[in-house]
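**Q** predicted model and sequence below, questions to follow.
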Amino acid sequence: MNTTIILTGIILTIIAGAIVIYNLLVKRRQLVNNGWADIDVQLKRRADLIPSIVTTVQGYARHERQLFEDIAEKRSAALAAGDDPAARGARESELSRPVARMIAVAEDYPELKASQNFLDLQNELSQTEDKIEMARRFYNGAVRELNTLVESFPVNIAAGPFGFSKRDYFEIDTADRAVPSIAETRA
């Protein structure tokens, strides 16, 4: 009788522990998914802004055709990268380079720099870049927490069978952000 009670207690403790671990893993995974959704929204917003900026700059700098084609190609590749953080980060970094060059080219056209439309678009792009950075920090923090949990004992024993695994961080080179500083554009 005592053995049955002890065995039942051990089994119930193991089941309760598994439930707690599973729910903790689900919570962390949802935070990661939420963080990725925030990044995705901001990256799409950025991708939607880029054609407007290109159109505005094109009116002044028609001879920069290769740059505009490069931006269009890199933008398509970034949008096609999907939900793989490593691939998306690499494509977004590649897109940021020609966009930064385009903003720098705009510095050579005083009438473009004075255009309210261009200034508004540049400001909106800068704000979007800041939002991407905040969303990236949230996402990477959530990934760090999930990865730590998935690798920690005793959770690591249950994580695999429950279908939980480590997630990739999302990185975009901050040196490649689309809006260069004033010092960069004059160099």
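**A** Structure's in. What do you need?
**Q** switch to C-alpha atoms for all contacts and neighbour counts from now on
**A** Fine.
**Q** what sits against the closest residue in space to residue 88 that isn't next to it in sequence?
**A** Counting by Cα to Cα, 6 or more residues apart in numbering, residue 88 lies nearest to residue 81, which is 5.1 Å off, once chain neighbours are set aside. Applying Cα atoms under 8 Å, 6 or more residues apart in numbering, one finds that residue 81 lies in contact with 87-88, 91.
**Q** can you redo those residues as CSV with distance to residue 182 and secondary structure?
**A** Below are the contacts of residue 81 laid out as CSV (distance: Cα to Cα, whole Å; DSSP: H, G, I helix; E, B strand; the rest coil):
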residue, distance to residue 182, secondary structure
87, 30, helix
88, 27, helix
91, 25, helix
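**Q** adding neighbour count and distance to residue 172, write those residues out as JSON lines.
**A** Putting these into JSON lines (neighbours: other Cα atoms under 10 Å; distance: Cα to Cα, whole Å) gives the following:
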{"residue": "87", "neighbour count": "17", "distance to residue 172": "10"}
{"residue": "88", "neighbour count": "22", "distance to residue 172": "9"}
{"residue": "91", "neighbour count": "20", "distance to residue 172": "9"}
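**Q** just those residues now: which is nearest residue 185?
**A** residue 91 (22.6 Å; Cα to Cα).
**Q** what strand or helix carries the residue nearest the centre of the chain?
**A** Geometric centre of the chain, nearest residue: residue 39, 4.2 Å, by Cα atoms, centre = their mean. If you go by DSSP states H and E, residue 39 is part of helix 2-58.
**Q** please state the offset of that helix from the chain centre?
**A** Distance of helix 2-58 from the chain centroid (Cα atoms, centre = their mean, to the nearest Å) equals 15 Å.
**Q** that one packs against which elements?
**A** Under the contact criterion of 3 or more Cα pairs under 8 Å, 6 or more residues apart in numbering; DSSP states H and E, helix 2-58 touches helix 65-80, helix 85-106, helix 116-151, helix 155-162.
**Q** can you list the ones you listed in TSV and add distance to residue 178?
**A** As requested, these are exported to TSV (distance: least, Cα to Cα, whole Å):
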stretch	distance to residue 178
helix 65-80	11
helix 85-106	5
helix 116-151	7
helix 155-162	38
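**Q** okay, now the one to match up with it:
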Amino acid sequence: MLIYFILGLVAVLIVFGVLIYNRLVSRSQMADNGWSDIDVQLKRRANLIPQLVSTVQGYASHERELFADVAEKRARALAAGDDLASRGAAESALSQPVARLMAVAEDYPEMKASGNFLELQKELADTEDKIEMARRFYNGAVRELNTSVQSFPANLLASPLGFRQRAYFEVDMPDRALPHIDMGGAS
């Protein structure tokens, strides 16, 4: 009778361990999915920036220093890879000259009326919104994973099974805000 009790207890522990493992895998996959969504949107933004620079360059060729700054910081952001701390810092640094580039448009009414510029501005604003949504999803998935990794009894299995806490993707929000550009008469 004792042997059946011990076997039953072992079976319960194994089932419990499998459930914990599967929950950790699920939450880890959600975090991976969230990071993938962020990465896609950051790449989309990086692909829009050269088009924006080209459009603004046609009107404001004397802004060479700004164009060089945008190109340099875009290259750093693309080179940052998946290290969240350096990627977040690089993306924040990129947002500053892009916002300045958008502000240059204020001095060129004919550029503000250009369909190409308006479309690029709209796509960039849409991409920024998607980055924010993806960042919130990722950070929520990371919160769930980190909570599971730290919670008892999952914390007993998490480390030996290779599950670790992940860093949140932080971007300095004031730096990434695009300036409001009045399109002349839009209410």
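**A** Received, thanks. In this text, all values refer to a predicted model and were calculated from it rather than measured experimentally.
**Q** quantify their similarity with the TM-score.
**A** The TM-score (TM-score structural alignment, normalised by the length of structure 1) is 0.95; 182 aligned residues with a Cα RMSD of 1.0 Å.
**Q** my read is that residue 20 of structure 2 contacts residue 154, right?
**A** Yes: in terms of Cα atoms under 8 Å, residue 20 of structure 2 counts as a neighbour of residue 154; the distance is 6.0 Å.
**Q** ok, the residue nearest to residue 156 of structure 1 when sequence neighbours are not counted - contacts?
**A** Excluding the flanking residues, the one nearest residue 156 of structure 1 by Cα to Cα, 6+ apart is residue 150, at 5.1 Å. Contact analysis of residue 150 of structure 1 by Cα under 8 Å, 6+ apart lists 25, 156, 159, 164-166.
**Q** any figure for the gap between residue 63 of structure 1 and residue 113 of structure 1?
**A** In this view, residue 63 of structure 1 and residue 113 of structure 1 are 17 Å apart by Cα to Cα, to the nearest Å.
**Q** how about residue 87 of structure 1?
**A** 34 Å.
**Q** and residue 44 of structure 1, by the same measure?
**A** For residue 44 of structure 1, the distance to residue 113 of structure 1 equals 25 Å [Cα to Cα].
**Q** on that earlier part again, out of the helices and strands packed on helix 2-58 of structure 1, which one sits most buried?
**A** helix 85-106 (a mean of 20; mean count of other Cα atoms under 10 Å).
**Q** next SSE after that one?
**A** Per DSSP H and E, the first helix or strand lying C-terminal to helix 85-106 of structure 1 is helix 110-113.
**Q** could you list the residues in contact with that next one?
**A** 57, 60, 106-107, 118-119.
**Q** what's the farthest-apart pair in these?
**A** 60 and 119 (14.2 Å).
**Q** quick one: buried residues of stretch 167-174 of structure 2?
**A** Neighbour counts over stretch 167-174 of structure 2 (16 or more other Cα atoms under 10 Å) mark 168-171 as buried.
**Q** residues touching residue 104 of structure 1, list them.
**A** Contacts of residue 104 of structure 1 by Cα under 8 Å, 6+ apart are 180, 184-186.
**Q** what's the distance between it and residue 61 of structure 1?
**A** Going from residue 104 of structure 1 to residue 61 of structure 1 by Cα to Cα gives 12 Å.
**Q** now swap in residue 132 of structure 1 and tell me
**A** Distance from residue 132 of structure 1 to residue 61 of structure 1, by Cα to Cα: 28 Å.
**Q** again with residue 174 of structure 1
**A** Distance, residue 174 of structure 1 to residue 61 of structure 1, using Cα to Cα: 27 Å.
**Q** now do residue 157 of structure 1
**A** For residue 157 of structure 1 relative to residue 61 of structure 1 (Cα to Cα), the value is 60 Å.
**Q** which one of the contacts of helix 110-113 of structure 1 is nearest residue 10 of structure 1?
**A** residue 119 (66.9 Å).
**Q** what about the residue nearest to that closest one when sequence neighbours are not counted, how many neighbours?
**A** In this structure, residue 119 of structure 1 finds its nearest non-sequential neighbour in residue 113, 6.8 Å apart by Cα to Cα, 6+ apart. Per other Cα atoms under 10 Å, the neighbour tally for residue 113 of structure 1 reads 16.
**Q** go on, residue 35 of structure 1?
**A** The number of residues near residue 35 of structure 1, taken as other Cα under 10 Å, comes to 21.
**Q** mean deviation, stretch 39-59 of structure 2 versus structure 1?
**A** In the superposition with structure 1, the average deviation recorded for stretch 39-59 of structure 2 is 0.3 Å (mean Cα distance after the TM-score superposition for structure 1).
**Q** mind listing what's buried along that stretch?
**A** 39, 41-42, 44-46, 48-49, 52-53, 55-57, 59.
**Q** what's the spacing between that stretch and its chain's center?
**A** 17 Å.
**Q** returning to that earlier point: which one of the contacts of helix 110-113 of structure 1 sits closest to residue 12 of structure 1?
**A** Residue 12 of structure 1 has its nearest neighbour among the contacts of helix 110-113 of structure 1 in residue 119, at 64.0 Å by Cα to Cα.
**Q** if anything else comes up later, I'll come back, but that's it for now.
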